[in-house]
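A structural model of the following input is requested.
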Amino acid sequence: MKTLIWQGILYQSLEYFHLQPDDEGYTVESKILGYHEGKIYAVNYRICTDKDWIVQDFLVESEVNRVVKTFAGKRSGNQWEINNTVHPEFNNFKFIDISLTPFTNTLPINNLKLSENSSQKIDVIYIDVLNQHVRPVQQQYTRTASHKYLYENIENDFKAEISVDEMGLVTSYPELFEKIAEL
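Here you go, the predicted structure:
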């Protein structure tokens, strides 16, 4: 079990995060409050993974400037059903990426188990909370040191070297997120 707080630097946010392992995998529950580019937002999310950190289901409930939106996803074999609709564009996707949290970087970091100086491209379900939509994106992770990874968003050339702890949870994501407290 782990509880921590991340500060969103760019997104002017605080995230209260809780990770609970169980016999089947991991359950994450988190709350985020923040303000970015004229948008006041609150987000509650829950993610359930198997032991290999592959997402099995998720629930993202957000309110952005009083507009409420929910994204509920469930894996069925290699298909994804999101908000009661099957989305073939996400077939075989193992991970999600929620725009306002560094946690979703932990999913591929822990699943891929990269050796130093190796990298891998992955497809993810990207949940853009502030713009309230979901789409497929391609990302690449390169392990640069024992607790450091180069994250790359393939479509827009965004890159960042993130630091993680022994559990693969982000401790520093330059200019975006910093861990500020932990139990």
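
Only C-alpha atoms from now on, for both contacts and neighbour counts.
Noted.

I'd like the distance between the nearest residue to E116 once chain neighbours are set aside and R66.
Leaving aside its chain neighbours, E116 sits nearest to R143 (5.0 Å; criterion: Cα to Cα, 6 or more residues apart in numbering). Taking Cα to Cα, to the nearest Å as the measure, R143 falls 40 Å from R66.

One more, so I can put them side by side:
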Amino acid sequence: MSLDRTIRWRALDPEGLEHCRIISSARDTRIRSTVITPDYGLFYRLKLEPSGEIRHARLERTDGALLELFSDGAGHWSDDRAEPLPDLAGCIDIDISASPLTNSLPLWRCDWVIDQPQRFTMAWINVDTMSVRRHEQIYTRLDDRHFRYQAADGSFERVIKVDDDGLGLDYPGLFTRVG
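Below you'll find the predicted structure:
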């Protein structure tokens, strides 16, 4: 994947804004983003392997709360003190609660067949608490522009509209692209 883009999303509930820069090359993909919500600002950086596996995530809120995670790309995680995080074993992707960008990570990494669901074990980051936990998710490609996202426990479902680069255009009730 070769990508050099700046994107903005408007959060709908709660209201907010994300300004994101993605630079991808044959060497790696680097993502830098700022999220502004009514309660805090968040800056995050992600580094991905050329094949799409996350290697490093650093999130910092304006109140000083910090979360930094490292992955070997094969589902083994550690924190900023190099302490293993066994609860995240097998997670390849992350999902940041305040950002639609991270929904693109499994879309970029996988081959897709229409109407064939794929299950992912995500390292889900709650930015309100700056905590991370394992979360099972299912994505199904519906056509060239639409993916169904489902929490594996059935608690949440949306159809996400994406652009040609697999970046969200509309995430009903949560986010919409504004630039």
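
TM-score for the pair, please.
Overlay of the two chains. TM-score (TM-score structural alignment, normalised by the length of the second structure): 0.92; 174 aligned residues with a Cα RMSD of 1.3 Å.

Now do the same for G168 of the first structure: its match in the second structure.
By TM-score structural alignment, G168 of the first structure lines up with G166 in the second structure.

Can you tell me, leaving aside adjacent residues, what's nearest to its match?
In this structure, G166 of the second structure finds its nearest non-sequential neighbour in S104, 5.9 Å apart by Cα to Cα, 6+ apart.

cool, E175 of the first structure as well?
I9 (6.0 Å).

Surely W108 of the second structure is in a helix?
Yes: under DSSP: H, G, I helix; E, B strand; the rest coil, W108 of the second structure falls within a helix.

Might one say that it is in contact with D164?
No: here W108 of the second structure does not reach D164: they are 10.9 Å apart, not a contact under Cα atoms under 8 Å.

and the residue nearest to F43 of the second structure when sequence neighbours are not counted, how many neighbours does it have?
Closest residue to F43 of the second structure apart from its sequence neighbours, by Cα to Cα, 6+ apart: T34 at 4.5 Å. Neighbour count of T34 of the second structure, defined by other Cα atoms under 10 Å: 19.

same check, this time on D79 of the second structure
That count, for D79 of the second structure with other Cα under 10 Å as the rule, works out to 15.

which one in the first structure is aligned with it?
In the first structure, the residue matched to D79 of the second structure (TM-score structural alignment) is I82.

I'd guessed its match sits against T70; true?
No: using Cα under 8 Å, I82 of the first structure makes no contact with T70, being 9.8 Å away.

spatially speaking, which residue is in the middle of the first structure?
T104 (1.9 Å; Cα atoms, centre = their mean).

residue in the second structure matching that residue?
Under the alignment (TM-score structural alignment), T104 of the first structure pairs with T102 in the second structure.

Wait, a strand at its match?
No: assigned with three-state DSSP, T102 of the second structure falls outside any strand and is helix.

contacting residues for the nearest residue to it once chain neighbours are set aside?
Nearest residue to T102 of the second structure, sequence neighbours excluded (Cα to Cα, 6+ apart): D95, at 5.1 Å. Contacts for D95 of the second structure (Cα atoms under 8 Å, 6 or more residues apart in numbering) come out as 102-103, 122-125.

Show me the helices in the first structure, by range?
106-112 (DSSP state H).

residues near S25 of the second structure, how many?
S25 of the second structure: 13 neighbours (other Cα under 10 Å).

so what corresponds to it in the first structure?
Aligned counterpart of S25 of the second structure in the first structure: D22 (TM-score structural alignment).

Check the spacing between the counterpart of D111 of the second structure in the first structure and D57 of the first structure real quick.
By TM-score structural alignment, D111 of the second structure lines up with K113 in the first structure. Note on K113 of the first structure: its distance to D57 of the first structure, by Cα to Cα, is 22 Å.

Comparing the two, which residue is more hemmed in?
More neighbours surround D57 than the other of K113 of the first structure and D57, with 21 against 12 (other Cα under 10 Å).

Wait, the more buried one touches K74, no?
Yes: if you go by Cα under 8 Å, D57 of the first structure and K74 touch, sitting 4.3 Å apart.
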